[in-house]
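Novice: just a sequence and a predicted model for now, questions to come.
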Amino acid sequence: MKIYWRKFDDEYVPKFVEKRHNKNMADDVDVGSFITKTTTLYERIVRLTKVCRVVKGGRKYKYLALVVVGNMCGRIGFGIAKANEAQDAVIKSSRCAQSHMLNVPLGKNKRLIYNVDGKHNSTKVLMWNSRDGVGIKASSAIRSILDGLGIKNASAKIIGSRNPHNVIRATFNALEKLCIRFRLWKYHC
């Protein structure tokens, strides 16, 4: 996906151009969609699995989708859903992600404000800023979240289980801590 950052009303705003995978998505975004007030959301399928249930007549198969949705300007959400078809599972989970989005405060040039860590079950995630030009150094699950937020330079480390469900929940736990810490800082200043 090519994205270009252009200045619009003293703020860098993204616009999507084309789809390309396995790159730092926040590097290139375009402004036109924000001028017309139609926001195109970044959507990434983190995991799509086929699950089986054994019943009296045999096996029944369903698909489970884990999807991350963001607007590349500080809003991010994730959704998990099951359906009989893979496409339906992805649509359901993206709808769920859009309805449960989190506003994350970002610093200047779309950076994390603080170094944060989050935990879920046996997974611990540590995130911190990197210098300009480094890009995102993280696993694919964390990268999809940082790309959806619009962060260009960051690093992350996973300690413990690398199950994508746990990693995503631990990352969101860290981002919620970041929101709380920012609100407390804003309140006391």
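Specialist: Looks like it came in fine.
Novice: rest of the way, CA atoms for contacts and neighbours
Specialist: OK.
Novice: wait, Arg169 touches Ser122, no?
Specialist: No: applying CA atoms under 8 Å as the test, Arg169 and Ser122 come out as separate, 11.2 Å apart.
Novice: who has more neighbours out of the two?
Specialist: Arg169 (19 against 13; other CA atoms under 10 Å).
Novice: okay, now the nearest residue to Arg162 once chain neighbours are set aside: neighbour count?
Specialist: Nearest non-adjacent residue to Arg162, counting by CA to CA, 6 or more residues apart in numbering: Thr123, 7.0 Å away. For Thr123, the count of nearby residues is 21 (other CA under 10 Å).
Novice: Thr123 contacts His165, correct?
Specialist: No: using CA under 8 Å, Thr123 makes no contact with His165, being 9.9 Å away.
Novice: how about the most centrally placed residue in the chain, secondary structure?
Specialist: By CA atoms, centre = their mean, the mean C-alpha position of the chain lies nearest to Ile145, the distance being 2.2 Å. With DSSP: H, G, I helix; E, B strand; the rest coil as the basis, Ile145 sits in helix.
Novice: can you pull the buried residues of the lengthiest helix in the chain?
Specialist: Using DSSP state H to define each element, the chain has its longest helix at helix 164-188. Buried residues in helix 164-188, defined by neighbour count with 16 or more other CA atoms under 10 Å: 164-179, 182.
Novice: ok, now stretch 111-122?
Specialist: Quick answer for stretch 111-122 (16+ other CA under 10 Å): Arg111, Leu112, Ile113, Val116, Asp117, Gly118, Lys119, His120.
Novice: out of the residues you listed, flag the one nearest to Ala86.
Specialist: His120 (26.8 Å; CA to CA).
Novice: what are the neighbouring residues in contact with the closest residue to the closest one other than its chain neighbours?
Specialist: Leaving aside its sequence neighbours, His120 sits nearest to Ala170 (CA to CA, 6+ apart; 4.8 Å). Residues in contact with Ala170 (CA atoms under 8 Å, 6 or more residues apart in numbering) are Gly118, Lys119, His120, Thr123, Lys124, Val125.
Novice: from these, which is closest to Gly160?
Specialist: Thr123 (4.8 Å).
Novice: give me the buried stretch members for stretch 85-103, please.
Specialist: Result for stretch 85-103 [16+ other CA under 10 Å]: buried residues 86, 88-98, 101-102.
Novice: residues in contact with that stretch?
Specialist: 43, 45, 48, 62-70, 74-83, 176, 179.
Novice: so which of those sit within strands?
Specialist: Per DSSP state E, strands hold the following members of those: 43, 45, 48, 62-70, 75-83.
Novice: for comparison:
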Amino acid sequence: MSFARPARCLFCSFSRAATPVTRIPRRQFHPATALLNEKPKVPDINASKTQAVNTSQPEKKPELKPEDFKEYTEEEKAALAKEYSKAQMDAVAAGEAAIDPKDLADQFNPRQDPLHFRYLDDFSVIEPVIDRHVRNPQSNTDYNWKPKSEEDFAEDLGKYIADMPDEADNIDFMRFLDEVRVTRGKEENELKPHSALVPELFGPGETVDEPRIEEQKSAFERGEKERSRVAEEMSEGHQNLLMTTGYTSSQAQNIRTKVLVSHSVVNQTRLGKIRRQYCLAVAGNQKGLLGIGESKSDEGTDANIQAKARAIRNMQPVPRYENRTVYGDLTGKVGAVELKLMHRPPGFGLRVQYLIWEMCRAAGIRDLSARVNRSRNPMNTVKATYKALMSQRDPEEIARARGKKIVDVRKVYYANQV
């Protein structure tokens, strides 16, 4: 904005009073014209005429009475007997006798509040959106269907035009587009196809009264079928593991396995450095069996699988006192790793480092404390823990060797705390 404009306007005001001249139209500050003094073109309308107030009361529906719930007639029972079996008809009769019509009249009266439903559904029509879909029969399927070509569509259009009335309109052409088929073959295959997404209630030869064919088979036949199916899904290595250990597939799935140590190793040869993957795994059934396994492979996945399989094959029983802790304090040493495992009372828990914790979980030990001295190499820690657990002496064997009773040996082991 220029500072000269206010002065110029001020000078113009003095000169305008002295010599009247024609006023030059100047630019407005707003593009729209002033509408302050203009009257509205549309007169005001009363609000009572513009807003329609609905003062009508909702239609009151008649209330149900106990007399409205009548028993089935003989004709209705005969019609139901064609659809249901005798056992189902007996169940329907028992249900009708157990329910009092007065209760039905009290509980099933339609709502009269403003939020009541505007319809009553008697469930006689299947709604495809909210009801269960009905599977079309498999006979509707046509495996030899083919899509129509342009010549087929032209032929259909020619036939439709030949049969079309003289005074045809757009609706007739829209009807042709709705009714025209796009495939050649069975009409039901296109309009009512057999869908596998809707499950069938009964298989071939099954009814409501007869049990399913699978249930009629003996447990031995079902078990053989399950074992054959599982054997087909298992890999060759898994099958060899089951044959070597004698475990079943369900027992092998319940074994807890964990890879505790995994790192790469390098072997220097005349051809250069050869890098491989090393894995140390632990396995246990959480009921007193524990084993460790080592493996090396070019691929990390293969090394994990081999280590777990060897750990399962190497599982040995671990003595447990009351199936929760060890017999006394144990020590183990592998390399520079020295550790001590100490038995604890019930509810103490596993207060050990993570490697020993995983081994105790696999073996089924719940109360234990440990102390690792000197080096804490993960691989040697696992081996030292396994060596300490396997070095336990069973008190019953000690009692038999000494020729004493088991009570005396327990007092020596637990300092009269038995």
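Specialist: That came through, no problem. It should be emphasised that the depicted structure is a prediction, and the values quoted were computed from it without experimental measurement.
Novice: now the buried residues of stretch 111-122 of the first structure in CSV, with secondary structure and distance to Ser139 of the first structure?
Specialist: Formatted as CSV, these follow (DSSP: H, G, I helix; E, B strand; the rest coil; distance: CA to CA, whole Å):
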residue, secondary structure, distance to Ser139 of the first structure
Arg111, coil, 18
Leu112, coil, 17
Ile113, coil, 21
Val116, strand, 16
Asp117, strand, 15
Gly118, strand, 15
Lys119, strand, 16
His120, strand, 16
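Novice: where in the first structure does the helix or strand in which Asp156 of the second structure is found fall?
Specialist: Asp156 of the second structure is part of helix 150-163 when elements are defined by DSSP states H and E. Aligning helix 150-163 of the second structure against the first structure (TM-score structural alignment) gives no matching residues.
Novice: what of stretch 184-200 of the second structure?
Specialist: Going by TM-score structural alignment, stretch 184-200 of the second structure sits over no part of the first structure.
Novice: and the residue mapped onto Leu389 of the second structure from the first structure, how far is that from Trp185 of the first structure?
Specialist: Mapped onto the first structure by TM-score structural alignment, Leu389 of the second structure lines up with Leu175. From Leu175 of the first structure across to Trp185 of the first structure, the span is 15 Å (CA to CA, to the nearest Å).
Novice: before we move on, what about Gly133 of the first structure?
Specialist: 29 Å.
Novice: just say helix, strand or coil for the aligned partner of Gln98 of the first structure in the second structure.
Specialist: Matched across to the second structure, Gln98 of the first structure falls on Ile312, judged by TM-score structural alignment. Here Ile312 of the second structure takes the helix state, with states given by three-state DSSP.
Novice: what's the helix or strand for Arg162 of the first structure?
Specialist: Using DSSP H and E, Arg162 of the first structure sits in no helix or strand.
Novice: what about the aligned partner of it in the second structure, neighbour count?
Specialist: In the second structure, the residue paired with Arg162 of the first structure is Arg376, using TM-score structural alignment. Residues within reach of Arg376 of the second structure, counting by other CA under 10 Å, total 14.
Novice: hang on, isn't Arg376 of the second structure packed against Leu339?
Specialist: No: contact criterion CA under 8 Å: Arg376 of the second structure and Leu339 do not qualify, at 9.3 Å.
Novice: the second structure: which residue goes with Tyr114 of the first structure?
Specialist: In the second structure, Tyr114 of the first structure lands on Gly328 (TM-score structural alignment).
Novice: and what of Lys152 of the first structure?
Specialist: Checking TM-score structural alignment: Lys152 of the first structure goes with Arg366.
Novice: check Met127 of the first structure too.
Specialist: Met127 of the first structure maps onto Leu341 in the second structure, by TM-score structural alignment.
Novice: next helix or strand past the helix or strand hosting that match?
Specialist: In this assignment (DSSP H and E), Leu341 of the second structure forms part of strand 337-343. Downstream of strand 337-343 of the second structure, the first helix or strand assigned by DSSP H and E is strand 350-351.
Novice: what range does that next one cover in the first structure?
Specialist: Going by TM-score structural alignment, strand 350-351 of the second structure sits over residues 136-137 in the first structure.
Novice: neighbours of the counterpart of Cys73 of the first structure in the second structure, how many?
Specialist: Applying TM-score structural alignment, one finds that Cys73 of the first structure aligns to Lys287 in the second structure. Burial measure for Lys287 of the second structure: 17 neighbouring residues, criterion other CA under 10 Å.
Novice: check contacts around the residue nearest to Lys287 of the second structure when sequence neighbours are not counted.
Specialist: Among residues not flanking Lys287 of the second structure along the chain, Gly364 sits closest, at 5.2 Å (CA to CA, 6+ apart). By CA under 8 Å, 6+ apart, Gly364 of the second structure lies in contact with Asn285, Gln286, Lys287, Gly288, Asn323, Arg324.
Novice: and Leu41 of the first structure, by the same measure?
Specialist: By CA under 8 Å, 6+ apart, the contact list for Leu41 of the first structure reads Val69, Gly70, Asn71, Met72.
Novice: that one maps to what in the second structure?
Specialist: Counting by TM-score structural alignment, the partner of Leu41 of the first structure is Ile255.
Novice: any idea how far Ser295 of the second structure is from that match?
Specialist: 19 Å.
Novice: where do the strands sit along the stretch 151-300 of the second structure?
Specialist: 183-184, 256-269, 272-284, 289-297 (DSSP state E, counting those that start in this stretch).
Novice: most neighbours per residue, which of these?
Specialist: Ranked by mean neighbour count under mean count of other CA atoms under 10 Å, those are led by strand 289-297, which reaches a mean of 22.
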